[in-house]
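Enquirer: sequence plus predicted model, see below.
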Amino acid sequence: MDVPELVIDVRGITKSFGGKVVVNGLDMQVRRGEIYGFLGPNGSGKTTFIRMLCGLLRPDAGEGTCLGLDVLTEAARIKEQVGYMSQRFSLYEDLTVLENLDFTARMYGLADRRAAVERIVERMGLGRYGKHLAGKLSGGWKQRLALASCILHEPRLLLLDEPTAGVDPGARRDFWDQVHVLAGEGVTALISTHYMDEAERCHRLAYIAYGDLLARGGMEDLIRDSGLTTYTVSGPGLHELARELGGRPGVDQVAAFGLSLHVSGRDQAALETALASLRDGAHTVEAVPTSLEEVFIDLMRRGRPQ
């Protein structure tokens, strides 16, 4: 079937468990070939939302489409056409790499399983590990095998739930390089992550906190709309200074970065007043661009339940 320009187009998606709202009226539109980052603290509803999109859970309310199919009435057809990768390695650890991929090909009913498996093995560089038990692979190669299984049936949408948790930086970079190649081929990806360097590699981002969507847009948009001003402070006694600054009006967050502090606040005038006494020769105070991490820490604190 032809995939529409808006691969995900949902409005008001809501889900509750035991009377607790886990996803609260969430809207999302994701375009074809887009890498869309989905961020938020643990327990904020990211996994639940992803599972509703791929047909594993039915929303309590809301409407919309995924791959042009109704998320309420055509969930079975959606499941067949997405690649879903969960937080935990979900393949069979007592099967070899090739056996896992062949099993996945069988599950999707691929006509020429052998050819499909050979293609994905070559694409993902898994050839030398073909006869290795999946459970014996390193974290990075398990991740690569999981992604190979996820894209074996050539889906046009990937739903990836914290896919790089627990793997080393090199493996994470390799993974993201693969995702960008797939995006260049027109594959759309919705990816939840806690890593800010990964968030910066997404085309657009959404931040959800405890069921509520608090912000969305490109990285530059989110930084601008946060209203945060940030200064770096260097000099003596930074440990004690960090505690002192945290209690001053206008200071919303203080974080140590190597041999300096990053101090951020939404009230620029009050923040500058809080830092004025540090312009004493012993310390250096300089304005710096606000980072994405500072934006999301601010959102997390503001979105935390009372």
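Expert: Alright, I've got the coordinates.
Enquirer: CA only for contacts and neighbour counts going forward, please
Expert: Fine.
Enquirer: right, and the helix or strand after the strand or helix carrying Q29?
Expert: Per DSSP states H and E, Q29 falls inside strand 20-31. Sequence-wise, the next helix or strand beyond strand 20-31 is strand 35-39, with elements assigned using DSSP H and E.
Enquirer: also this one, for the comparison:
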Amino acid sequence: MAETMISMHHLAKRFGKQVVLSDINFDVQKGEIVGLMGPSGAGKSTVIKAILGMIAVDRGKATVFDTQMPNRELLARIGYMAQTDALYDTLTARENLVFYGKMKGLDKTVLTHDVEHVAMVVDLLSDLDKRVINFSGGMQRRLSLAIALLGTSDLLILDEPTVGIDPALRQKIWRELHQIRDAGRSILITTHVMDEAELVDQVALLMAGKVMAFNPPEILKAQYQVDSIESVFLKAEGVQL
């Protein structure tokens, strides 16, 4: 039986009169990539914050490793990339990576190897010793992703990690994510780039505060009788194709 890494039951959240999440239900199993897909403003980041206990929900429950977050002891098992970068801009990229690696409890020898590896994945090897204050926005996003990839976290939660990244580098990053999945680790990734849905194991389509569909990409396309996840999304919205 598959091990459940994240479980969400009837999550609901509103900010004032605005309903952001009305009834969110889906799980992330061990050794799979789940893509939480939806347009900007659909509530993807709110789902992640609810999972991690960064916001209190109005109804429902979310657990990680069968435990309600936040839980300091579990943080070392999670690699998290937020939509906003939490970097020390007066430090170099390498110093940022080393700092966060030590926070994760990585051994010095392992950390030295990991810093080089994740910098290679996000194409920052030649920029490791440059101060982050001189990085472009895209470079800062790539550094944030590299930090999330440090170590061998059982679970990665990545919020829009490929925004502003060119197609060739996106392919390289997805190869790394697939290798992580194949090693038995789990990934929850949010994106509004619909072609990335073809690269995940399960697609959760988020619209109007609800997960309108949750299935592997091929099953969703067969159910909606279309040839792309973007078309699935449009049909789920009621658009005539």
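Expert: It's in. Here the structure is a predicted model, which means the values were calculated and not measured.
Enquirer: thinking again about what came up before, how big's the offset between the strand holding Q29 of the first structure and the second structure?
Expert: For strand 20-31 of the first structure, the mean deviation from the second structure after alignment is 1.2 Å (mean CA distance after the TM-score superposition for the first structure).
Enquirer: show me what that strand is packed against.
Expert: Counting contacts by 3 or more CA pairs under 8 Å, 6 or more residues apart in numbering; DSSP states H and E, strand 20-31 of the first structure packs against strand 6-17, helix 46-53, strand 212-217.
Enquirer: which one of the ones you listed lies closest to T188 of the first structure?
Expert: Closest to T188 of the first structure of those, according to CA to CA: strand 6-17, at 7.4 Å.
Enquirer: that older thread, can you tell me what sits against the strand holding Q29 of the first structure?
Expert: Strand 20-31 of the first structure is contacted from outside by 5-16, 36, 44-45, 48-49, 61-62, 188, 210-213, using CA atoms under 8 Å, 6 or more residues apart in numbering.
Enquirer: go on, stretch 94-109 of the first structure?
Expert: 80, 91-92, 113-114, 116-117, 126, 129-135, 145, 148-149, 152-153.
Enquirer: most tightly surrounded among the helices and strands packed on strand 20-31 of the first structure?
Expert: Greatest average neighbour count among those goes to helix 46-53 (a mean of 22), per mean count of other CA atoms under 10 Å.
Enquirer: near the alignment partner in the second structure of L133 of the first structure, how many other residues are there?
Expert: When the second structure is aligned by TM-score structural alignment, L133 of the first structure is paired with R131. Residue neighbour count, defined by other CA atoms under 10 Å, stands at 17 for R131 of the second structure.
Enquirer: ok, now T273 of the first structure?
Expert: 14.
Enquirer: what's the match for it in the second structure?
Expert: Counting by TM-score structural alignment, T273 of the first structure has no partner.
Enquirer: can you confirm T273 of the first structure is in a strand?
Expert: No - secondary structure assignment (DSSP: H, G, I helix; E, B strand; the rest coil) places T273 of the first structure in helix, not in a strand.
Enquirer: pipe the helices and strands packed on strand 20-31 of the first structure into JSON lines and attach distance to A287 of the first structure per row.
Expert: Compiled in JSON lines, these are given as follows (distance: least, CA to CA, whole Å):
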{"stretch": "strand 6-17", "distance to A287 of the first structure": "39"}
{"stretch": "helix 46-53", "distance to A287 of the first structure": "34"}
{"stretch": "strand 212-217", "distance to A287 of the first structure": "24"}
